[in-house]
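K.L.:
Got a sequence here, can you model it:
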Amino acid sequence: MNILRFVFSPILWILSVIYVIILNFKQYLYKNNILKTNKLPAKILCVGNITVGGTGKTSLVLFLSKVLQKKHKITILTRGYKRKSRNGYLIVSDGKNILTDVKDSGDEPYLLAEKLENVPVIVGADRYSAGKIALNKFNVGTLLLDDGYQHLQLSRNLDILLIDCLNPFGNGFCLPLGLLREPLESMARAGIIILTHCNLVEKTVVDSLVEKIKRYNNSAVIATCVHKPVNFIRFADGEKIATSYFSGREVSVLSSIGNPPSFEKTLVSLNAKINNRYNFTDHHWYRAEEIKNILSINEFVITTEKDSVKLENFKDGADKEILSHLFTLQIEIEIMENKEKCLEKIEKILET
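P.N.:
Just a heads-up that it's a prediction; the model follows:
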């Protein structure tokens, strides 16, 4: 793979340059009102990133939803990447009931719907149209735009940018040569920048990253956060198990997420010993035979919450003994440095 990348890197570099030119031209069109930015009569907060792969957006959306719903009526708008349904929009949850299955909604929207009460979740590539549905059906005043940093079609009141300390900007190049969706200059649009997985790197790495960010955006609130393990859940019966349970034990990991190393490093921080890795492409839809084969040859298999919601359908008719080998790691985000500044900035925007 590295040899192929070396051989094709000149071509990828040219394609990256073309990509950036097209991206800059598109942003120019929006900035000069040649392309229309739609507005909605609501406060809109956007959570996103400038790299492909996972930075912890879903965990932050969960955190913000739980905090904000204490004072505000909110709805989550998300794309529903790799969902099976082809509807223009789909109401995954009305805040009280889940109205679709995981394949139609996509794994992340379904997880949000499953873990949140009184917060509707709507999927749709056109976030403006989905937002109008939210306002008409649920009479909310705040829309939380999940993975929308590049969605310039919809105006927002605040951009919250997530940057993963484990791999902040890849090799520094834009797609397809690198991981960047946009050049680093795009960080200037953010009002809040949150560094994720700070506990999995040295403090010097975090400090260096903060200094680099400030060269592009010196006005944003910069916060740090960790993804804190809460407990394990035995998949077969839902029993909660302490995070210390796998300390010193050999385990296998099963995931189809954008950033498998962060998940694995979290397990290692709990002193688990990883002996097998089953890493599928992001948002992979598992087949029953895949899961059966993996569980039948491993005593302990640990997966993510995002993967777990896609495995629920396999419970019916499955061998309970085999299912007892599967565990889900529950994780919550915890903002460490500048938490109050972040929440104060958000609250000030929502109350004006």
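
K.L.:
from here on, contacts and neighbour counts on C-alpha atoms
P.N.:
OK.

K.L.:
Going along the chain, name the helices of the stretch 201-350 of the chain.
P.N.:
Remark: helices assigned in the stretch 201-350 of the chain by DSSP state H, counting those that start in this stretch are 203-214, 260-269, 288-296, 305-311, 320-323, 339-351.

K.L.:
Identify the residues contacting the fourth one?
P.N.:
With C-alpha atoms under 8 Å, 6 or more residues apart in numbering as the test, helix 305-311 has contacts from 102-103, 107-108, 110-111, 235, 255-257, 285-286, 328-330.

K.L.:
To compare against the first, here's the next sequence to fold:
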Amino acid sequence: MPIDEHYWRDVIRGEREGRTADLLRGALRGLSVPYGAAMTVRRKLFAHRWPRPRAAGVPVISVGNITVGGTGKTPLVGWIASHLAGLGRRPAILTRGYRAVDGVSDEAAVLRQATGVPVVVDPSRVRGAATAVAGGADVLVMDDGFQHLWLGRDLNLVTLDALCPFGYDAVVPRGLLREPLAALRDADAFILTRCDLVESAALRAIGERLAALGCDQPVLTSAMRPVAVESLDGRSEPLASLADRGVWAFCGLGHPEAFFRMVQPLVRRVLGREVFNDHHAYSEEDMRLLQRDAHRAGADILLTTGKDAVKLTPPAAGVPLRWLRIDVELGDDNAVLAGLIAGTLAGA
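P.N.:
Purely as a prediction, here's the structure:
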């Protein structure tokens, strides 16, 4: 029987106690060892150019991570694509369309909506790159590209979630790491996300850990900033409109707690919350139960994320449904990232 995603996360975080949880952690550790070894061998083979990564023929900027679940890289991909368009380039975004429903991926839909840039959905990044270039793209932004080694890249950016940067120091399924931490040495720069949700001491500790791993690449910091409240039919309201409202919040994200922590200071009160699995495909029954629970709690609105909203339809009646528009904010590191991109374009 499959393990519930949230139960699994509780187990690997050490929040579940008892003999069953201990046995499960031991079993997961046993499965992690061969997987981690295989991923190490794979990366070394590509490093020795066997097999040889394919060239796209145009500059490729990869944005990826080393952990499963959300690190907040989707807004960053959107920022880079919009920045490139602002430079007069013709960018396209490559994404594999993870857990697409009826051919529609939540990340792809969010990126199209936020940037207006072409988004090519294809599990093969090499094939997707060829499609994008044939369509006129002169620079590619590869979403979730750190482990997709078949396509060569000119700038290799890795995002680290400041709330859980190193995946509990274990490869899946015992931890959240997609591959051993030594892979981070292949990055050209790191971008820490959700830095507004941790103390400065935690950020320093991340930098020290990267240095201990032999990583001396630039480390940029970023924050996710809510900017507006949106309805599913395109109407926008200021954030201040939440101040006197009680909300029922829900999401299907890899790191749901980050969303709830962002919502808390914006509203009068969070009357309830519901967590679904990452990339959840919402059913009519899901929405009926959310409407029921929100109504019983006396909520003024149901509030969710942009990634969830693209999979929903406006309710015909009941508690109004809204989503929180979020932008990435790099502060002084805006110029640093822009410089990395400029150097990549000049050297490609």
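
K.L.:
Fetch the TM-score of the aligned pair.
P.N.:
The TM-score (TM-score structural alignment, normalised by the length of structure 2) is 0.89; 325 aligned residues with a C-alpha RMSD of 1.7 Å.

K.L.:
Please list the members of the contacts of helix 305-311 of structure 1 that lie in strands.
P.N.:
Assigned to strands by DSSP state E, the following of these qualify: 255, 328-330.

K.L.:
which of those residues lies closest to V92 of structure 1?
P.N.:
Nearest to V92 of structure 1 out of these is Q330 (C-alpha to C-alpha; 21.6 Å).

K.L.:
wait, that closest one sits on T304?
P.N.:
Yes: the pair Q330 of structure 1 / T304 is scored as a contact, 7.2 Å apart, by C-alpha atoms under 8 Å.

K.L.:
Which position in structure 2 pairs with I22 of structure 1?
P.N.:
With TM-score structural alignment as the matching criterion, the partner of I22 of structure 1 in structure 2 is A38.

K.L.:
how many other residues sit next to its match?
P.N.:
A38 of structure 2: 13 surrounding residues under other C-alpha atoms under 10 Å.

K.L.:
Quick one: classify I91 of structure 1 as helix, strand or coil.
P.N.:
strand (DSSP: H, G, I helix; E, B strand; the rest coil).

K.L.:
Now a PyMOL select for only the buried ones of the contacts of helix 305-311 of structure 1.
P.N.:
Here is the PyMOL command that selects the buried residues among the contacts of helix 305-311 of structure 1 (16 or more other C-alpha atoms under 10 Å):
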select buried, resi 102+103+107+108+110+111+235+255+256+257+285+328+329+330
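
K.L.:
Now do the same for E179 of structure 2: helix, strand or coil?
P.N.:
coil.

K.L.:
now the helices for the stretch 51-200 of structure 2?
P.N.:
Ranges of helices in the stretch 51-200 of structure 2, per DSSP H, counting those that start in this stretch, are 73-86, 106-115, 125-134, 200-212.

K.L.:
Check the mean deviation of the last one from structure 1.
P.N.:
For helix 200-212 of structure 2, the mean distance from the matching residues in structure 1 following superposition reads 1.4 Å, by mean C-alpha distance after the TM-score superposition for structure 1.

K.L.:
In structure 1, what residue corresponds to L266 of structure 2?
P.N.:
Per TM-score structural alignment, L266 of structure 2 is aligned with L270.

K.L.:
contacting residues around that match?
P.N.:
Applying C-alpha under 8 Å, 6+ apart to L270 of structure 1 gives the contacts 243-244, 246-247.
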